[in-house]
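> Dropping the sequence and predicted coords here.
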Amino acid sequence: MLPTRVMEELDFRSSGYIATQIDKHSNSPININFPTRNDTNIADPIVMAKLYAIMEAVADRVEMHKNIGEQRNNWNSLLLTTVNAITLAAATMAATAMMLIMNKIQPSQLAEEQRNAARLFKQLHGQIQTTIKIGTPTMAEVTEFMDKVLALDKAYPLPLLGAMLEKFPSTVEPAVWWPQQPKRQGKVLDGRINRNGWNGKLEEEMREIVGVLKRKDKADYLRLGEKALKINKVLAISGPLLTGLAAVGSVFVGSPSHGSWATVLGCVAGALASVVNTFEHGGQVGMVFEMYRSNAGFFSLMEESIESNLKERDFERRDNGELFEMKVALQLGRSLSQLKDLTDASSINGEATEEFASKLF
């Protein structure tokens, strides 16, 4: 018989080889192989099965949004080329109709929506993986993840017809892709009960950050979003109108009484329509609007998360204060000292700071 140490080494190499072969033949964009848990806690099989089912659905949605996003981005390039070719060639009513459809669905904005959705679903997939690896999942967490999946489905719908987001809303609102904040269940770290890492200074710091986010970051992106929306509306109306004028001019080309002005009208209007259409869709104004809306949504989520913790009077039900402060700093692209400098500056002499909270975007 072989020595015990040799047998263990052979078993280890064999298991590593099998795992390598599985990875080589896997077509999934996300690695769903998990290391064996060494803890002695045994999770409920039904809960685990449900979590795995949700995780598989999330992985499938990542792939769906990624593929559809690429497809719709291709639509943008294809439609833009087609519309310009038709406009410059004849400026016919067919080009006008295609331009109206393109302006209605805003392919560049659709592509940006799918890119955001794929990123957020990947993030959610990672959260589920972490929950499975480091703890014993509960039914409350299953419900929470289900709500997050459905909220993302609602915020970024896959169907084009019937469920498409409004491309020209009357007012600009931040994107919302998260469910209502659930009641907190108190994740106390290292047995520290007391105030769970919170103190009066930290609470005041978080309130100052919320104020800066509302006053500067979110307000600025909503303002930029309104400008992008107005520009997009003007371009969406001007393009078909100019194309229609070019089509009318082309009808009278060759007429003895209207030949000269008809030619000028057709050429000028057709050229302007091509410029307008290229600026709108080639410049991806719809995508820019969606980006601003999404950024405003990111800051809204931060505000809601901070306020949710501050409103909870039971400190044990809050997120751990030290960990939460670090997460906020990372989300804003700041160090802990820079975060404190921001809140200190915002409260000097009672005057609002002109500095933005986020250093990332």
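Structure's in. What do you need?

> alpha carbons only for contacts and neighbour counts from here, please
Will do.

> ok, N76 touching Q109?
No - N76 is beyond contact range of Q109, at 9.5 Å (criterion: Cα atoms under 8 Å).

> before we move on, which element is the residue nearest the centre of the chain in?
When Cα atoms, centre = their mean is applied to the chain, the residue found nearest the centroid is N116 (3.1 Å). For N116, the element it lies in under DSSP states H and E is helix 107-134.

> Which other helices and strands does that helix contact?
Packing partners of helix 107-134 (3 or more Cα pairs under 8 Å, 6 or more residues apart in numbering; DSSP states H and E): helix 45-89, helix 139-155, helix 285-311.

> so which of those helices comes closest to Q129?
helix 45-89 (8.0 Å; Cα to Cα).

> Run the angle between the helix or strand following that closest one and helix 45-89 for me.
The first helix or strand that comes after helix 45-89 along the chain, using DSSP H and E, is helix 93-105. Here the directions of helix 93-105 and helix 45-89 differ by 150 degrees (axes from the mean of the first three to the mean of the last three Cα atoms, to 10 degrees).

> okay, pairing it with this:
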Amino acid sequence: MASLKASSLMCSSSTSSSSCCRREIIRAAIHMPKLRHGGLLSLPKLTKTRGLVEELEMRSGYTNSNTNSSPKYDTRVSDPTVIAKLYAIMEAIADRVEMHKNIGEQRNNWNSLLLTSINAITLTAATMAGIAATGVVGGAALVSLKLSSTLLYLAATGLSLIMNKIQPSQLTEEQRNASRLFHQLREEIHTTVCIGNPTMNDVKDAMEKVLALDKAYPLPLLGAMLEKFPKTAEPAVWWSLHREKRQAKGYDGRKNNRNGWDDKLEEEMREIVRVLKRKDEEDYSRLGEKALKLNKVLAISGPLLTGLAAIGSAFIGSPSHGSWAVVLGVVGGAFSSVVNALEHGGQVGMVFEMYRSNAGFFRLMEESIESNLEEEEVERRENGEMFEMKVALQLGRSLSELKDLAASSSIKGEAIQEFASKLF
């Protein structure tokens, strides 16, 4: 019995000691660590966490549906519908870029194949006419050579008329310009989306630009093809004529509280417009007129020479017409080949389109500068510093060179000989 009590007492003592140890361990576990300055580390309160959640919800554009407060929308969050529409326009533009690129390659092949075929046919007909004029052959062989030469000349005349009407080299240059401008428009829309906060006005503006480019550079030939021989060489127009003036996004800088504009910058832009009109646009319009006149002369001369050669070859061997028929049949065909090679091999139509497009580029710059200057509310203009940088880049100049150009123009006036652009 005594041993039993001793054992019970030992177990009780052991249990009590173990419990005390556990209590000590637990007590040590829940003690907060002391910082160096003697204070205790405090946990964030629930109210702080709740405020953080509410702030995140407000930034996301909504609040908890269980609360009685009305939904709050952050104006900085873009409308998903607007972004979706802009991406749809970008997809359509990418498709147009591919179409213009493929059709441009096809029409370039037309220029090479038609020129080679027409010259081969013309030279073959001239050779047959020359053989028939020698008098070596007679009878049925002479008739066959004369008939074959005439038919080949007529075929070359028809093909030459078609080729001069559509001007494949000029069509190719149109597709190149369209592909480049559509790609530029796609990058512009992509920049608008990346900067953020696009609106329905951006969607409308993008649609207008796409339709303006479609009208300026049509894909079909029948009914919609641009006039290849206009009366005057007008600059190409591929932008909307009724563009809304809006401030550029993504730049909040101000200069004298006037959106980056001041009197000095306005005067500088006016001088740049004067130089563009007086030198660059006028020069390219003059060159375009010369290229257009040369192309008209060559387009008329080629089919005319092959037509005369066809008539001459038909009368070779006739005693009443003498040697003039031989001259027309042989020399006319040779000159026709030279004219075709100069017109389509030299791609005079492409040169005319290039001059016309360059003149249009300077016309667009002039209208862009003037539209900003005519806007009396400077807040609605494009930011002045950004606009000045864009103008300098488009002209291939630095900002200091742009200022020097404007200064020299205002001093020398009409006597200035320097062009505004260093790119073309």
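Noted; the coordinates are in hand. Nothing here was measured: the structure is a model prediction, and the numbers come from that model.

> coming back round to it: out of N76 and Q109 of the first structure, which sits in the busier spot?
Counting neighbours by other Cα atoms under 10 Å for N76 of the first structure and for Q109 shows that Q109 has the greater number, 25 against 22.

> What is the equivalent residue in the second structure for that one?
Residue pairing (TM-score structural alignment): Q109 of the first structure is matched to Q170 of the second structure.

> secondary structure class for E166 of the first structure?
coil (DSSP: H, G, I helix; E, B strand; the rest coil).

> would you list every one of the helices in the stretch 201-350 of the first structure?
219-251, 259-277, 285-311, 321-331, 336-346 (DSSP state H, counting those that start in this stretch).

> quick one: which of the ones you listed is nearest D60 of the first structure?
helix 285-311 (22.7 Å).

> what's that closest one aligned against in the second structure?
Going by TM-score structural alignment: helix 285-311 of the first structure matches residues 348-374.

> average offset between that stretch and the first structure?
Compared with the first structure after the fit, stretch 348-374 of the second structure shows a mean deviation of 0.2 Å (mean Cα distance after the TM-score superposition for the first structure).

> and the helices of the stretch 201-350 of the first structure as CSV, adding mean neighbour count and distance to G69 of the first structure?
Output for the helices of the stretch 201-350 of the first structure, formatted as CSV (neighbours: other Cα atoms under 10 Å; distance: least, Cα to Cα, whole Å):
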stretch, mean neighbour count, distance to G69 of the first structure
helix 219-251, 20, 21
helix 259-277, 21, 21
helix 285-311, 20, 12
helix 321-331, 16, 26
helix 336-346, 16, 36
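
> can you list the ones you listed in CSV and add distance to K183 of the first structure?
Shown next, in CSV, are these (distance: least, Cα to Cα, whole Å):
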stretch, distance to K183 of the first structure
helix 219-251, 28
helix 259-277, 49
helix 285-311, 9
helix 321-331, 16
helix 336-346, 27
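
> between those helices, which gets nearest to L120 of the first structure?
So among these, helix 285-311 is nearest, using Cα to Cα, at 11.2 Å.

> what's that closest one packed up against?
Judged by 3+ Cα pairs under 8 Å, 6+ apart, helix 285-311 of the first structure is in contact with helix 107-134, helix 200-212, helix 219-251.

> Quick one: average offset of the last one versus the second structure, please.
It refers to helix 219-251 of the first structure. Per aligned residue, helix 219-251 of the first structure averages 0.5 Å (mean Cα distance after the TM-score superposition for the first structure).

> Over to the shortest one?
Between helix 200-212 of the first structure and the aligned residues of the second structure, the post-superposition mean distance stands at 0.4 Å (mean Cα distance after the TM-score superposition for the first structure).

> Identify each buried residue in that helix, please.
Within helix 200-212 of the first structure, the residues that count as buried by 16 or more other Cα atoms under 10 Å are E203, E205, M206, R207, E208, I209, V210, G211, V212.

> List the contacts of the counterpart of the last one in the second structure.
Under the alignment (TM-score structural alignment), V212 of the first structure maps onto V275 of the second structure. Listed by Cα atoms under 8 Å, 6 or more residues apart in numbering, the contact set of V275 of the second structure reads S409, F419, A420.

> Try it again at 10 Å.
V275 of the second structure makes contacts with 269, 281-282, 366, 405-406, 409-410, 413-414, 416-421, as judged by Cα atoms under 10 Å, 6 or more residues apart in numbering.

> likewise P174 of the first structure?
Per Cα under 10 Å, 6+ apart, neighbours of P174 of the first structure: 218-219, 221-222, 225, 290, 292-301.

> quick one: N320 of the first structure from S337 of the first structure, how far?
19 Å (Cα to Cα, to the nearest Å).

> Skipping adjacent residues, who's closest to K249 of the second structure in space?
Of all residues not flanking K249 of the second structure in the chain, I195 sits nearest, at 7.2 Å (Cα to Cα, 6 or more residues apart in numbering).

> E266 of the second structure now?
Excluding its sequence neighbours, the residue lying closest to E266 of the second structure (Cα to Cα, 6+ apart) is L373, at 6.9 Å.

> ditto for S371 of the second structure
Among residues not flanking S371 of the second structure along the chain, K245 sits closest, at 7.3 Å (Cα to Cα, 6+ apart).

> Brilliant, that's me finished.
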